[in-house]
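**Student:** Just the structure for this:
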Amino acid sequence: HMTGDASKFIDLTPKRSGHVTYGDNNRGKILGIGRIGTNFSTSIENVLLVEGLKHSLLSVS
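**Tutor:** So this is what the prediction gives:
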């Protein structure tokens, strides 16, 4: 799970390194990891905050 919108996080831990690679081989810098949602009972954890990401991505399996 990834988003570029820091305001969506209810809990965020900054990261100093790391990148994600997109399907077109471009890369985005990981700025943090945390939990998004309206509160802790309705939230998604382990979401990456990625610099410049314009759309939120959710992986369901």
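**Student:** Please count neighbours and contacts with C-alpha atoms only from this point.
**Tutor:** Fine.
**Student:** Can I take it that residue 52 is in a strand?
**Tutor:** No. Secondary structure of residue 52 (DSSP: H, G, I helix; E, B strand; the rest coil): coil, not part of a strand.
**Student:** what separates it from residue 9, distance-wise?
**Tutor:** To residue 9, residue 52 is 16 Å away according to Cα to Cα, to the nearest Å.
**Student:** One more sequence to fold, the one below, so I can look at both together:
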Amino acid sequence: MTEDPSKFSSLKLKNEGFVTYGDNNKGRILGHGNIGNSSSLTLIENVFLVEGSET
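**Tutor:** Below is the predicted model:
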């Protein structure tokens, strides 16, 4: 998960609920998508775009 939308090669924006971090703080899931590209074999799929991510 990341809070930087510029990292995504494809992104579907959709309110998808919340994630809870190890310290019990919450971040809102704003969407999901892929980072990287399949032609260079560096594709990471189903990454969450999260508001308030601590990563």
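**Student:** Got a TM-score for the pair?
**Tutor:** Once superposed, chain against chain, the TM-score is 0.84 (TM-score structural alignment, normalised by the length of the second structure); 53 aligned residues with a Cα RMSD of 1.2 Å.
**Student:** the more surrounded of residue 52 and residue 9 of the first structure?
**Tutor:** Using other Cα atoms under 10 Å, the more surrounded residue of residue 52 of the first structure and residue 9 is residue 9, with 22 against 12.
**Student:** With adjacent residues omitted, what lies nearest to that one?
**Tutor:** residue 36 (4.3 Å; Cα to Cα, 6 or more residues apart in numbering).
**Student:** same check, this time on residue 16 of the first structure
**Tutor:** Nearest non-adjacent residue to residue 16 of the first structure (Cα to Cα, 6+ apart): residue 31, at 6.7 Å.
**Student:** What are the boundaries of the helices in the second structure?
**Tutor:** Using DSSP state H, the second structure contains no helices.
**Student:** In it, what residue spans correspond to strands?
**Tutor:** 8-13, 18-20, 26-35, 44-51 (DSSP state E).
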